[in-house]
Every structure is written in structure tokens, then in C-alpha cells.
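Q: Sequence first, predicted coordinates after that:
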Amino acid sequence: MVLTTRSSRLIGALVMSTLSAGVAAQGKTLTADDYARAERFVGYNTTPLVDHAVHGVTWLDNDHFWYRDHDARGDRYLRFDTATGKTEAAFDQARLAKALGKLLDKPVDANKLGLTNFGVMADGRLDVNLRGKHYLCELRATTVCTAGKDDNAEGVGSEPGVLSPDKRSEAFVRDWNLWVRDVATGKETELTLDGVENFGYATDNAGWKHSNKAILVWSPDSKHIATFQQDQRKTGDMVLVGTNVGHPKVEKWKYPLVGDKDVTMIERVIVGVDSHKVLRLKMPPDQHRSTLCDDVSCGRDGGWDDVQWAPDARTLAFVSSSRDHKQAWFRVADAATGEVRTVFDESVPTYYESGDGKVNWQYLPGSNEVVWFSERNNWGNLYLYDLGTGKLKHAITTGEGNVTEVLRLDPKTRTLWFRGVGRQQGVDPYYQQFYKVSLDGGEPTLLAPEPADHTITLSPDGRLFADAYSTPTTPSITVLRSADDGHVVNSIAKADIARLSATGWQPPEPFTVRARDGKTTLYGLMFKPTHFDPSKKYPIVDYVYPGPQTGSVGTRSFNPARVDHQALAELGFIVVAIDGMGTPGRSKAFHDAYFGNIGDNTLPDQVAALKELGRQHAWIDLDRVGIWGHSGGGNATADAMFRYPDFFKVGIAESGNHDNRNYEDDWAEKWQGLLVTDKDGKSNYDDQANQSHAADLKGHLLLAHGTMDDNVPPYETLLVVDALIKANKDFDLLLIPNAHHAYGAAANYMMRKRWDYFVRNLAGDTPPREYTMKPPKD
């Protein structure tokens, strides 16, 4: 039989199709037991198996702190006496559990209280934070708990407050006005009267973040409050519609977008607590920007870190930022007259930041000085300015490496204590270490010398500090040290991972590779199956978060479960996380790598790194590369599937901000710049929009989003969906009704779907049908 060329090609295609089908058919069928073994390495199963891991302490006074100690028996809340080195119970856990159980009308296990924090009120009551909710508990003769105030509490009398320095009052927002509540009596007083809808006092609304918290700074004498009247009257709305039977529930709030002519502005004020007078600072309205991140309500405690009172409360220092974050002005206001003086300013080509994790500038009116943070020499260093003239006096720290967080400054001894990275040769440049330095300059003194990541908690008087240090592969050791020379005063705890190791758990493997330029060193973590066989070929999954405000790897402290990386690896994958260029922690040039081009998403670095790993390890199969991420990582994942369609075969893009013109204004305007549109209608934001590249999709893509996501609105994903449909592309979509950004109760369902998608489409295996994740019950 003679075959024509056309028939030969047809038969050849049929043979190849059959072979491909045969390869897929040869894949394994995973069982529920396989998934259960992987689930053993999810955080809710691994974290409880780490004993005596004390990552931080809470100081009660200069000589005592409390911490949570955990082991197989449960949790114990301990009070440590620094003078004696002895511990005792911080409170009667059994009585507290009984009181909470009575209030909640359900049993509460004294050994599994699950407190995330507690504090002592001025009247002796405990302010207990239990799974995100506050309770006030009287632990004297009769133990009684009452419901406290939560950040998003609704209803008159339930508004969350900001406690005054003397702990006698708390300030809160009600009906767009500022109020104070007497802690002892509960008496409430309205301080402002002219707050109206969308022009209220101390309101917390960045667009992507909106809560009932009050954003303000009390004066040291508890007599005045620095805050603002936030003008959102011209700001555009965001609208989300719930899913329910009957008329849908509509959520609507102010959400400024990139390029909007009118964005949220703040008018700075000082409010007298006794006089009820509002002093409006004599300056134009300011941008709702931070020198650290996005909105003014920034920082580790969600407060207003760019504002500092003088110790005598006569003046108020603050920093204003331009809309594009390229300029910052250091200003001082007279608290009696409202007069404002600009002391100095700094302008940069890209964006100004005052630290990495904390606003680092310090106001020193006593010596007529200002400590200022700048990356002017390509590294984050501290500089001393003259408060009167605004002139630079000298550099406090110099050279390579970054000051990340100024934790204390003593004006009397002219000594400053700070966390820093990259300052010690031969130490991982992401490890946070702890130093002190003189304001008059000189070499900083290293107070926490171990080559590890150090979490520092200083005593109120600054004499001592708790130091919890660890690495991604070694669990934490927590000690009490002298802030003078760093010597160890007492041991606090040493983490024990024996129970964790007994499950077969293994730590991730740190690695280094080269960036896109072939020169710059990148750092990452690799996760292998516990049953790893080097003679096999494994598909590789890249977990990505492109920054620019953070990276893929996350903390360098010990963590028994980083997302679900080890669990996913257990299903037959190599999983990696790599901090590409454009993420923080390194030099300014490194961080600026793709400024103005956020569609880059570190992807050239991810591809270069993965290819290098493939060359180094024969057991990595670069023909089967997957990628996934959430939020910014969701953006990067879809971007990777569109821009590198022949390299990335499977992607899962969760809650992605796929076009930053549809995201809250001050995030993208910081990293991409202000929106500029040409006469022909083209703009500097066109290329970053994922829907513009959707037609290039070749592989398997799963898009996921919560329909009530008030951080990244679901319309971001629908823009990509629309483009994929118009391009006639196959893809998968999961919309989670009524879920917010992190999916809430559906998060474990999403995790299982993620496993299924990679197992089926990247490994060529068959997942068990509808495996049920089994997190422990409260």
C-alpha cells in the first residue's frame, strides 16, 4: 500500500496522539492516603508540633514580660522576672477559660486558649485577643469576661479605640466624628462636631483597606490628639455585590484608582481632649500617603507612624509624601498655633521609603536634630540633620547593608538601636541582625551576632531585649540580652522539633542562583518530597510573589510550613520560592530593578533561576514547569503564562491585580508612576495589563477570585476572563461566592483545588476525587 504525504502525516499525528495519551494514562492515580500524607505538612498540622518556640515576648514593665510556651500538653502563658530569671503563670488559665466559656456559651479548653495577645488595662482587667476578637476579663474574686472592641465592630458602643498613654481614655470614631471613652466608667464624649459622611475624622480607608479603627497619635501627656479629617467626597466608589437568595447585598465604599483626578486627601488637625477644640494645621490638604508603604495607616500595628510628638507636646513632627512617592517633606507644626515649617525634603528618581518594616525617622527637638533615613548611597542608612537649618550634619551609619528598623533612640546617651541586614560579610543578606550606634557616628556595635534571623523586643526602658533567632532550617533560640553589649543575661526558651521531625518533616534547602543579568545573586528555598528519589524526574512548581513591597520567600526565620510548599512537594513536585530583582532587602538598585515596568514581575529572574536549577539538578524536569501565586503573585502567574507560554506549562493565578489601573491608587502609582496617556490614547500602564497579553496563552491556567474581595476587586480577574474568551482560549475559572481576598473558610478548598490542578495537568497523575481537608477544630 502506497501512502500519500498527507496520509503519512495524518497517521503520524495519530500515532503521536496515541503515544501522548499513553503517557498520560501511565500517570499514577493518587489516593486519599497520598493527600493525607501531604496534608500532614500543612501549617495547621506542623505548627502545633514545634515545642517551646518563643518568637517574641510582650513586656509588662521594665522588669517583666509574658510569653506563650507551647508543647504537647498545650499552651502555657508565662510571666518572666528578669531580675530572678524565674517564670510563673501569667494568670489563672483555668479561671480564664471558665469565664470565656460562660461568655461564649461553649466549653473553652484551658490548655488550648489560642490567645494571640493579651494586655493589662489600667483597672487591672485583662484585654484578651482570642482568634481576632477582644474580651475584657476581670480575674479577681469573681472571674467575669465581657466582649471588647474589635477593629471592624459595628454598632454604637462597640467601636474599637486607641488607648491614651495614661491608659485612662481611648479615642474612637463614630458617625464620622472623633470621640473619647473613659476606660474606667465608660463615659463617652464627642470631641468633633463637623465630621460628615466621606469627610470624617481619623477614618481608616485606604481603598484596599477600610476598617472602623481610628487613625491618630496621642500626645505624651494624653491631652491632645493628632489626626486628620479625611476628604473622600470626590473619591470614586468601589461596589461589590453579594451572593444570596433574595435581593443581593451591596457593599459600597470609597476606593481611589490609578489616574483618578480626585483622590482621597487628608487635612491635618490637632484636637484638644479637654477643650474639644480642633486646630487645623496651616497647610494645604495632604496626600494619604506613607513613607513606608501605601496609606497613612501603615506600620506593624496599623497606626500612623509618620507622625511624632515632641516630649513636651508643644510641637508635632510629620512627613508628607507626594502622590507619586518621589518626594518627602519633613515638617514641624506648632501645636498651639497650627503654624507649619518645612525643615527639609528629599527627592528621588523612583520612590522614597523611610525603612523596610518600620518608619525610621526620629524627631529630636531636645537637641534640635532629626534622624533621617535615606538610600542616597544605594543602601538604607541613617543621617543626622540640624532641625533649625535643615542642613545635613553627618551620616550616622555608612557603607553597604541596610538599616531596616530603628527600635529605640536614647537622646541622653545619644545612642540608637536598630535592626539591619546585609551588614556582615559571609552572612545571608536577608538575616535581620541587631546593632547599636552613636548619633555622632562611628562603627555600629553588633549586639546579636549569631548568623541567623533575629526578632528583637526591647524592654520599655531599653536596658534589655528578648532575642529570638533562627534560620529557615534551624528552630528558634530565645534569650534575654543586655542592650549595652549584647551579652546573654538569661535563657528564655529553645525550640524543640522532635515531634515535628517524627512525622518525616524535613526543612527546605536554601540555594543561590544568578539573576537575569548573569551576575546578581538571588536567594531561594527549595522543597523536595520526603520520599525524594534523585534517579527520577520531577516537575517543578515556582511559587511567586513579585513584590515590589515584599518577595516570594518571606521571613528568614524558622517556619515549619511556608504556605503549603512542603505539602505540594509531597505529591511529587519540586517546589521553589525565589526572591527576584525588584524585591526589597537588598540594595536600592536591586529594589528599583523594574520600576516603571511592573509587568516585569521578576519573571526574567524566575526563568533564569529555574533554568539554572535545571542545569544543576538532573532530577528537575524543565519540560514541566508550573507557577502559582496569590494577589501580586496571581498577577505574576497569569503574566508568566502569557509572556513565557513555552516555558510555564501550568499556572494558578489567585486573586490577581491583573491591571493596576483597576487597583487602589497609591500602590501602583508608587511602583509604576503616575498614569500618563499620550495623544493616541496609549499609556505607560498598557503593557502591565494582563488582559493585553491573554491571547498568547498556551498552557493550563486556573484563575481564582473571591467575589467580595475588597482588596483586589474580582473585576480584575474578569478582565482577563473576558480577554481569554475573546481570544477563544481554554482556561479554568473558580469564583468563590462571598469570599474576601484570602478566601476565609474556603481557603482549604482552594488549596485542595490547587493540588488537584498541578497533579492532573503538570504531573500527569490523577488526584483522588473530592479529597476533604481536615484542619483541627477549634
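A: Nice, thanks for sending it over.
Q: CA only for contacts and neighbour counts going forward, please
A: Fine.
Q: Against Gly547, how distant is Gly634?
A: As defined by C-alpha to C-alpha, to the nearest Å, Gly634 lies at a distance of 12 Å from Gly547.
Q: between these two, who's got more neighbours?
A: Neighbour totals were compared for Gly634 and Gly547, and Gly634 leads with 29 against 22 (other C-alpha atoms under 10 Å).
Q: My guess is that one contacts Met641. True?
A: No: at 10.9 Å, Gly634 and Met641 do not qualify as touching, with contact defined as C-alpha atoms under 8 Å.
Q: The longest strand along the chain: which residues count as buried?
A: Assignment by DSSP state E gives strand 620-630 as the longest strand of the chain. For strand 620-630, burial by neighbour count (16 or more other C-alpha atoms under 10 Å) applies to Ile620, Asp621, Leu622, Arg624, Val625, Gly626, Ile627, Trp628, Gly629, His630.
Q: Just to check, the fourth one is in contact with Leu762?
A: Yes: with the criterion set as C-alpha under 8 Å, Arg624 and Leu762 qualify as a contacting pair; they are 6.1 Å apart.
Q: how long is stretch 346-359 from one end to the other?
A: 15 Å.
Q: Presented hereafter is structure B, for comparison with structure A:
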Amino acid sequence: MKHMKFSIYVCLFVTTILSAQKSSITLEDIWKDGTFRTERMDALHSMKNGQQYSVLNFDRETRSTSIDIYDYKTLEKVKTLVSSSNLEAIPYFTNYTFSKDEQQVILATNEEAIYRHSALGNYYIYNVKNGGLDLISEEKIQEPTLSPDGNKVAFARENNLYVKDLITNEIMQITSDGEKNEIINGITDWVYEEEFAFVRAFDWNADSNKIAFIRFDETNVPEFSMDVYGTELYQTQQVFKYPKAGEANSEVSLHIYDLNTKQTNEVKVDKVYEDFYIPRIEWTNNPDVLSAQYMNRHQNELDLWMINAKANTSNLVLAEKDKAYIDVTDNLTFLKDNSFIWTSEKDGFNHIYHYDKKGNLINQITKGNWEVTNYYGYDEKNNTIFYQSVENGTINRDVYSIKLNGRNKKRLTKSDGTNNASFSADFSFFINTFSSATTPPEYTLNSSTSGNLIKSIKDNDKLAQKLSDYKTSKKEFSTINVNGNDLNMWMIKPVNFDANKKHPLLMYQYSGPGSQQVANRWNSANDYWYQHLAQEGYIVVCIDGRGTGFKGAEFKKVTQNELGKYEVEDQIAAAKQLGELPYVDASRMGIWGWSYGGFMSSNCLFKGNDVFKMAIAVAPVSSWRFYDSIYTERYMTTPQENESGYDDNSPINHVDKLKGDFLLVHGSGDDNVHLQNTMRLAEALIQADKQFDWAVYPDKNHGIYGGNTRLHLYKKMTNFIHETLGDKIEKEESTPVINEVKIKG
């Protein structure tokens, strides 16, 4: 156990085992029957009066959906605002959006996904006062957005922007040059949607008379095509523009449409950009001033511009630079005087800053060797900011308040675990969603002043009680010192764990930049799978190595230009240390991961062929040359600039080192990490005369789900683990591990 240091600081996973007569968790329980599904609060919206909130509810008996209004103080339902059971035109709706005055609601139905975040659908406007219901457009549209005055709605259709006057019902077309795979107006292209995480690239000003929008010219972006096999005699193809690393991006431009003059003007800022992004636009409180963020292609320079649409001038108010990269967020908040709140890693940790409208720093609001992980908003009345951070340990999340001047900081949440707040419109209350490794999600109403509990709203005690009937093992949190760093780790041991016997070990990791898998929160479906594997005699471990998040910029950005180097070194070194434990069978250790994790598990098996006996790679990147421009270049610059960084750490170039068992899985309809990655890796393995197992799921995207798909996939992976690691597992019974679950009451 040389060079090994463990420090246990959180313990216990779930449930109480009082006798050996417990049920085993089956794969059908997890991926077919939904046995461990949690209760949630869907589409929560705080009403502007600050005293009520709305929730989207589904009635199983009538198969209808409704928007129900609840009182914060009593938590009792005040009324049903609208129910699809009373609407002949809409048998159900899946989402809703209020106008600013809450007198109109956009109801979404018949939505069909385009990519990860985007969708086409039929959208209706419901009038709260008179119960009227109007279809916005006969054709399916994207991103309908009500104007602040509630009299108009803007939307996108077939790559063009439109505005509908809700008083006259007149539809006005703002742009006319939109064309598939060439020009997009007001909606992001594929790579912006995926990597900058937004779809609606247009915004109303405060006076409802101007719309700013981004235009994407993707004419020169190379096309990618995927076969769609479907059920017809001949397959079809999905063809879309996808800029891979180093290839041409969309040429973007910013425009402002004036509804009074019916004129569109292109915005020109006072700086020449050769190859750039516009990852965010947002009107300020001044109806003539638009904010726009411009970023260079390397993504290590971010400029915040204030554009005066009336005077046709631009002012650069903030210019951030970083040696590695800058993350784009949605945290920009304008105060009444147009001073603004901003978050930045410029002091080495993500913190909150206050600037005046000209970009002069007023003060740094939060400080310390810890990260702000969520910014909730600013309470103008009480001059208070609310945020979430990891100040109480990097695996935990707590909600805090702090004055705008950086004083009087308060921790508002009391329990160690993952806390996330949804505040009332006037910031007098917040609904806290709390979970931990021992407590399933519970929703409570809390005071924003003290954080004190006012009332419980919803819990998952029934799920906790149900789990008490199953065999489960505790999830143990600790740290392990690897390559000079204390890395967060969790471990799940077999139910019948015997420290005097050697057990096979499976490692799970993701390891992508800024990510986190070791967190004190309630289990996902995969966690139940790990419990299933623990029942079968396996130890399951997860370690967040260098490059992962919430430990400061230096720890996160050490992998810059070398994705897959330090992360792989940490997983291999950690596995070697774990293999020295007396209860781990070092000859039977495996690793698995999905997406970036599949890239990692492949590399670990190839480069760590003396450590890992097997690996499973699901939807892996096999070479960063195959992945998209924005994500890849953020961490690697371009292949033309960093040839060795791309090639030295890509699994496709290390297939000759394969000694163990390898399972490779992909969906043929993966628009994100293309099947090309697996096909090229498979061909490299074949030419290197390396045997491997693989599976391709027809027409399935990056998530590989739908119908029986997930169950089939996890059966395949489970069987592969048994075949490669489980040949010597002793199945004899022994005294079960005693764990506990937190059940209120």
C-alpha cells in the first residue's frame, strides 16, 4: 500500500438491511419497470407576485396535463390555471411559458426533438383572462417567445424569423434568406447548440420594438451524413453541417430588427475579428442598449460589448483573457443602473464580481479557495445575491446569500449533500431540492432570510422505504493521493463483502474537463447498476482525476492541449494503488465509461495493459480530430496547431497495445460523437490483429435509449463483465452489510 492515503469523510449509501431475506436489484428493475423512479416537481415557475408558484402536473386518470398554482406559505393548490382536459385543440401539453404580465401562456404540444436541446412543435397562446386559445402557426415552429408587452410573439420557422401581432393576428416575416444547411436566422447551428448550450439566438428589447438576432452562414461548413435505417426498404440519410476540429465554422453576424421602421441593421463593433463566436446576446434594462459577448476561436479571450442600437455605436466594457480557456455562462445580470453581475475564474476560482455599466470593477463579491457553482440572482430590495457553492466541501453543494458589497455571507442550507434552490420572484422564499448519498430527493420551502425550513413539500420516503426491501451496499466517500493530488473517490463494496477475500474491481469514470462524478447526491440509474454488480461480488469505484471540476482553475485546466494524458495517468495510477489493497484482486480489474469516459476507458486499457484486464467504451471519441470544433479547440486548439496533442493521446493510435478484453458500443444515429469514431477504431483494431467485441445500436443517438434499448445494452455490458472479470467470484452467503437510510418522521 505504498504511496496510498485514504481519508474517509462521508459514508453510507442507502437503505437498511435488517435480515438476509432481501430482494436483489435486477436490470429489469432499473431499465424496464422504473422501480426506483423518484418523485419530482416539473416545470416549476415562481409567479411575479412572489407569493405563489406554478407546476406542470399530469393526471394519470384523465391523461391530461395542467398548470396548477400553489401558495408558498400554505403549499396548498390555489387553482388550476389551465388544463388540457378543457381544451379541445390540445389533448396534452409538455411545457409552458408565461408572458411578463402572466396574462398569457405559451403551451407546447407535439414537440419533436431535432438535436439535444432543439425541438419543433405546435405552440398555442392561452389567454388567462378570457380562456381564449390561439395557434401561433399552422406549421411547426421553434422557440416562440412573447414580447415583454405581451402583444407579439417572435418565432423561427425553416431558418427564418417571424413576428406575430397577437392583436391583429398579422404575421410579419423578418428574414427571408434562411435555407437548410446554408443560412440560419435566430436559431443556433448544431455546434453552438451542443457546446454553447442555447438554441434561441434572438432577444426582445424592453420596449418590445426591437429584436436582436444572430445570423449563421454555414455554407462553407463541411457536411456530415448519417444513414437512417428505419423500417422502409431503403435507408435514408440525415445530412447536416458539422464543423470538426480545425474545419470551417459558421460565419456569424449580429443584427437588430426595428419593428417600427421594419428595417434590419447589421451590428458592427469597433474591433476586427477574423474567426470568432457570439456565444451570448442579451438586451440590458435600457431598451436601446444590447449586450453581446464575442469570443475568439481559441476561446481564451471573451469581450463583452454594449451596443447602442439608437446611436449605432459599440463600447467594449469587459475583456477577459486566460492562458487556457474561458467558460461561457448565463450569469450576466443587469441592475437598474445597468451595472452588472459577472462570474469569472480570473483569481483562480470561479467567483462573483460587480462592475459598473462602463465595465469598471466595483468589487469582487465572493472570495476564497472554493468555487461558485450556480448564480441564482439579485434581490434588489434587500441588496442581496444568492448563489450555490462548494465551500462546504467539493462533493457538496450549499445555497448562500451575500450582500452586494461582499459582506454578511450566510449559509442558508443546513444539510450536507446537494442543495439547489428555486427562488420566488421577490426572493422572499426558496424551494430547496436536497439529496445526498443517503437521502432521496426532497423538496422543502425555506426562508430566504434565514434558510429555515417553513414546510416540507414533497419527499421520496416511499422510495426509501421500498429500497429497505433490497440488498444494497453503502457508498463510501474518501480521497486517494495520486500523482501528488488528493482525488475524490467513492467505493461500493459487495453486499457480502469479506475483507479476507479478494474481489474483482470495476472502475467508472467520465473525466471530461470541469466535470464531476464523485458527488454527495442521490443515485442515478447507473448507481443502481453498481448496486446490482455489488450484489454479484464486484467492488465498484469512481475517481475524479486531474482535469475535473470544482477544485480551482489550475486543477481543471492542467489538461490543456493534452486531453487524455493526465486523466489517463491518474486512472492507471489509482488502479495500481487499489490493486494493492488486500481485498482487491489486481488480476481482475476493469474500467468503463461513456462518451468522454469511453475515450478514457479505451486509453486506459491500451496504455494500462498491465493493470486493466478489460474495458467497456460506449460512444467513445477515438480521435479528437473527429469531434466538433468548439468543444475540442477549447481544450486543444486546432489539429493544425497541436498535432502531437491530438495524436499522442487518441486511442486509435494505441490499438497495438491492447492485451485485455474490449467491448466497443455505439449508436448509428449519434449526431454528437459520430459512429465514425467507432468504425475507425474498429478498423485500426482489425488491422492490428486485435480481437474485440462490439455492438452498434441502429438509429440510436448519443444516449442509446428507446424501447428495450437501455435494458439490452446493460445486459450486454453486465454479461461482458461477468465473462471477463467474474470467472472466480465466490457466490457464498455471508453476513450482510448493515446500512441506513434517512427517512423523515
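A: Received the coordinates, thanks. If you're wondering where the values come from, they're calculated on a predicted model, not measured in any experiment.
Q: got TSV for the buried residues of strand 620-630 of structure 1, with distance to Ala747 of structure 1 too?
A: As requested, the buried residues of strand 620-630 of structure 1 are exported to TSV (distance: C-alpha to C-alpha, whole Å):
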residue	distance to Ala747 of structure 1
Ile620	29
Asp621	29
Leu622	29
Arg624	26
Val625	24
Gly626	20
Ile627	18
Trp628	15
Gly629	14
His630	12
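Q: with those residues in mind, which one is nearest to Cys145 of structure 1?
A: For Cys145 of structure 1, the closest of the buried residues of strand 620-630 of structure 1 turns out to be His630, at 38.3 Å, with distances computed as C-alpha to C-alpha.
Q: What's the separation between the alignment partner in structure 1 of Gly512 of structure 2 and Asp765 of structure 1?
A: Aligned by TM-score structural alignment, Gly512 of structure 2 pairs with Gly547 of structure 1. Counting by C-alpha to C-alpha, the gap between Gly547 of structure 1 and Asp765 of structure 1 amounts to 33 Å.
Q: any common contacting residues for Arg624 and Leu762 of structure 1?
A: Any residue near both Arg624 of structure 1 and Leu762 by C-alpha atoms under 8 Å, 6 or more residues apart in numbering counts here, and that gives Pro539, Lys649.
Q: Contacts only, for Phe758 of structure 1.
A: By C-alpha under 8 Å, 6+ apart, Phe758 of structure 1 lies in contact with Gly626, Val650.
Q: quick one: it is in a strand?
A: No: counting by DSSP: H, G, I helix; E, B strand; the rest coil, Phe758 of structure 1 is not part of a strand but helix.
Q: quick one: contacts for the aligned partner of Asn205 of structure 1 in structure 2?
A: Aligned against structure 2 by TM-score structural alignment, Asn205 of structure 1 finds its counterpart in Asp189. Contacts were defined as C-alpha under 8 Å, 6+ apart; by that measure Asp189 of structure 2 touches Phe216, Glu218, Lys241, Ser250.
Q: Just give me the neighbour total for the closest residue to the second one other than its chain neighbours.
A: I take that to be Glu218 of structure 2. Nearest non-adjacent residue to Glu218 of structure 2, counting by C-alpha to C-alpha, 6 or more residues apart in numbering: Ser250, 4.3 Å away. The number of residues packed near Ser250 of structure 2 is 28, by other C-alpha under 10 Å.
Q: Would you mind finding the match for Ser250 of structure 2 in structure 1?
A: Under the alignment defined by TM-score structural alignment, Ser250 of structure 2 is paired with Thr264 of structure 1.
Q: Touching, that match and Phe228? I think so.
A: No: under the criterion of C-alpha under 8 Å, Thr264 of structure 1 lies out of contact with Phe228, with a separation of 11.9 Å.
Q: Can you classify whatever residue of structure 1 lines up with Asn561 of structure 2 by secondary structure?
A: Matched by TM-score structural alignment, Asn561 of structure 2 corresponds to Gly596 in structure 1. In three-state terms, and counting by three-state DSSP, Gly596 of structure 1 is coil.
Q: Show me the strands in the stretch 151-300 of structure 1, by range?
A: Along the stretch 151-300 of structure 1, the stretches classed as strands by DSSP state E, counting those that start in this stretch are 162-163, 169-174, 177-182, 188-190, 199-201, 204-205, 210-211, 217-218, 224-231, 237-241, 250-254, 265-272, 278-280, 286-287.
Q: May I see those strands organised as TSV, with distance to His705 of structure 1 added?
A: Output for those, formatted as TSV (distance: least, C-alpha to C-alpha, whole Å):
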stretch	distance to His705 of structure 1
strand 162-163	34
strand 169-174	32
strand 177-182	35
strand 188-190	41
strand 199-201	32
strand 204-205	22
strand 210-211	19
strand 217-218	36
strand 224-231	30
strand 237-241	13
strand 250-254	17
strand 265-272	30
strand 278-280	42
strand 286-287	30
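Q: Minimum distance to Ala313 of structure 1: which of those has it?
A: Ranking the strands of the stretch 151-300 of structure 1 by their distance to Ala313 of structure 1 (criterion: C-alpha to C-alpha) puts strand 224-231 first, at 8.1 Å.
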